[in-house]
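[1] I would like the atomic coordinates for the input below:
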Amino acid sequence: MADPTDVQWLDARQQWAWRSLVMGTTLLFDRLDEDLRRSFDLSLTEYEILVRLSERDGQMRMAQLADALAHSRSRVTHTVARMERAGLLSRSASPEDGRGIVAALTDEGMDLLRRAAPLHVQSVRDHLVDLVSAEDLAAMGRVLDAVCDNLVAEHPEMELRQR
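    As a prediction, this is how the structure comes out:
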């Protein structure tokens, strides 16, 4: 634990920026989740799973999926199990080595993604992209890339980060 006398405390602008990030991301993710749930009975995490699978030819190993979402493997396993029961995904042993589990998008899951994507993208535009200048959006991307690079620099699935 850091000695309070050795801590470089945040100044007023840094504290404002930090609190804006925390509040803004919380409110934004809650709104995106609410929009998807209300219209498609789909959580933001479930939507992101569908997106990640669609970007990988419809399937991914569960461990890679968890890493790509920056969620615990157990959280992703529970979410995927729910989605499998709903017919959106299937799971099977990896054909490569038989040890890993592969999650695969079903036709029903792909159909739901196609229907939900326009609403989600419009919500992202309405509540983030169209509120700020292109320069501010690019700056936010650079800032959060630096955070991600710092926190996942030695992550075994680093190549899953897309720029």
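
[2] please count neighbours and contacts with C-alpha atoms only from this point.
    Will do.

[3] and the strands in this protein?
    All strands of the chain, identified by DSSP state E, fall at 59-61, 89-93, 101-105.

[4] in JSON lines, list these along with distance to residue 68 and mean neighbour count.
    Formatted as JSON lines, the strands of the chain follow (distance: least, C-alpha to C-alpha, whole Å; neighbours: other C-alpha atoms under 10 Å):
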{"stretch": "strand 59-61", "distance to residue 68": "10", "mean neighbour count": "20"}
{"stretch": "strand 89-93", "distance to residue 68": "17", "mean neighbour count": "17"}
{"stretch": "strand 101-105", "distance to residue 68": "13", "mean neighbour count": "22"}
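
[5] to compare with the earlier structure, here is another sequence to fold:
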Amino acid sequence: MTDAVRPGSAAHPRPDPAGAKIGPEIGTEIGTEIGTEIATEICTGATTEIRAQDSEGHAVWRHYLRGHATVTRALEAELLARQELSLAAFDVLAELAQAPERRMRMTELADAVLLSRSGVTRMVDRLERLGLVTRGRVEEDGRGIAATLTDQGQEQLDRASVTHVAAVQRHFVNRLDETDLRDLRRISRRLTAGAAPEPAATSAELTALSPRHD
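    Reported below is the predicted structural model:
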């Protein structure tokens, strides 16, 4: 190594014992140390911000879960008290009522009510014992099982729908203003993006979703 590049040579003078000079080498070390501190502060700040954003998102998620659970529990309680029908059973009957010939394949029914295959099978078992639903093989291809809403099931659904609509109005719609409802609808559509297209709301449904101020 030549004197031109050797640390401590004339090209890179070290400070004298009195500290009269700070050469490029020490200046580089100080600059590196300062740069590292700044970079660390930036990274720490960025990490803190990311954690804050993440924490906020999880807080919203928890509020959403609590809100959903509060409303669904209230609906379930009223349906059980007034109609002796669970919310899941009501959903099954409602889906069948809207299907052609009031009949759906079990696999389609499970997807529609967001239950597992085994879950919807157990639910249909109970409804069948009550005479609200029947089951049979799909005639078109002889494979698969379909559930069909009976006349008794339709009558039970009609009675339960009165309780359900009133409970949704009381525990959900009336607690939100028009802006809340629009925002929630937009957010819900974004969350379900890629799922089956949502049917257009009827005028009756839109009227039912309008906040009441009485």
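
[6] counterpart of residue 143 of the first structure over in the second structure?
    When the second structure is aligned by TM-score structural alignment, the residue opposite residue 143 of the first structure is residue 187.

[7] any idea how far its match is from residue 181 of the second structure?
    Per C-alpha to C-alpha, to the nearest Å, residue 187 of the second structure is found 10 Å from residue 181 of the second structure.

[8] tell me the centre residue of the first structure?
    residue 69 (4.7 Å; C-alpha atoms, centre = their mean).

[9] and the helices in the second structure?
    Counting by DSSP state H, the second structure has helices at residues 24-83, 87-98, 106-112, 117-129, 151-171, 178-191, 203-208.

[10] could I get the ones you listed as a markdown table with distance to residue 141 of the second structure and mean neighbour count?
    Supplementary listing: the helices of the second structure in a markdown table, determined by distance: least, C-alpha to C-alpha, whole Å; neighbours: other C-alpha under 10 Å:
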| stretch | distance to residue 141 of the second structure | mean neighbour count |
| --- | --- | --- |
| helix 24-83 | 37 | 13 |
| helix 87-98 | 20 | 19 |
| helix 106-112 | 14 | 17 |
| helix 117-129 | 20 | 16 |
| helix 151-171 | 25 | 17 |
| helix 178-191 | 35 | 12 |
| helix 203-208 | 36 | 10 |
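
[11] for residue 136 of the second structure, find the nearest of those helices.
    Closest approach to residue 136 of the second structure among the helices of the second structure (C-alpha to C-alpha): helix 106-112, 10.1 Å.

[12] packing partners for that closest one?
    helix 87-98, helix 117-129, strand 145-149 (3 or more C-alpha pairs under 8 Å, 6 or more residues apart in numbering; DSSP states H and E).

[13] want to throw the ones you listed into CSV with distance to residue 32 of the second structure?
    Formatted as CSV, these follow (distance: least, C-alpha to C-alpha, whole Å):
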stretch, distance to residue 32 of the second structure
helix 87-98, 64
helix 117-129, 62
strand 145-149, 72
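
[14] out of these, nearest to residue 167 of the second structure?
    That would be, of these and by C-alpha to C-alpha, helix 87-98, which comes in at 11.5 Å.

[15] what stretch of the first structure does the closest one fall on?
    Aligning helix 87-98 of the second structure against the first structure (TM-score structural alignment) gives residues 44-55.

[16] look up how far residue 62 of the second structure lies from residue 191 of the second structure.
    Counting by C-alpha to C-alpha - residue 191 of the second structure and residue 62 of the second structure are separated by 16 Å.

[17] again with residue 137 of the second structure
    Relative to residue 62 of the second structure, residue 137 of the second structure is positioned 42 Å away (C-alpha to C-alpha).

[18] and what of residue 153 of the second structure?
    36 Å.

[19] ditto for residue 56 of the second structure
    Plainly put, residue 56 of the second structure is 10 Å away from residue 62 of the second structure if you go by C-alpha to C-alpha.

[20] equivalent analysis for residue 87 of the second structure, please.
    22 Å.

[21] got it, and residue 179 of the second structure?
    22 Å.

[22] do the same with residue 33 of the second structure
    Separation of residue 33 of the second structure from residue 62 of the second structure (C-alpha to C-alpha) stands at 43 Å.

[23] same question, residue 90 of the second structure
    26 Å.

[24] residue 208 of the second structure too?
    Per C-alpha to C-alpha, residue 208 of the second structure is found 28 Å from residue 62 of the second structure.

[25] equivalent analysis for residue 85 of the second structure, please.
    According to C-alpha to C-alpha, residue 85 of the second structure stands 28 Å off from residue 62 of the second structure.

[26] hang on, the earlier thing: quick one: closest of the helices and strands packed on helix 106-112 of the second structure to residue 175 of the second structure.
    helix 87-98 (20.4 Å).

[27] and that closest one, how far from the first structure on average?
    Taking mean C-alpha distance after the TM-score superposition for the first structure, the mean distance separating helix 87-98 of the second structure from the aligned residues in the first structure is 0.5 Å.

[28] can you tell me which helices and strands that helix packs against?
    In terms of contacts (3+ C-alpha pairs under 8 Å, 6+ apart), helix 87-98 of the second structure is packed against helix 24-83, strand 103-105, helix 106-112, helix 117-129, strand 145-149, helix 151-171.
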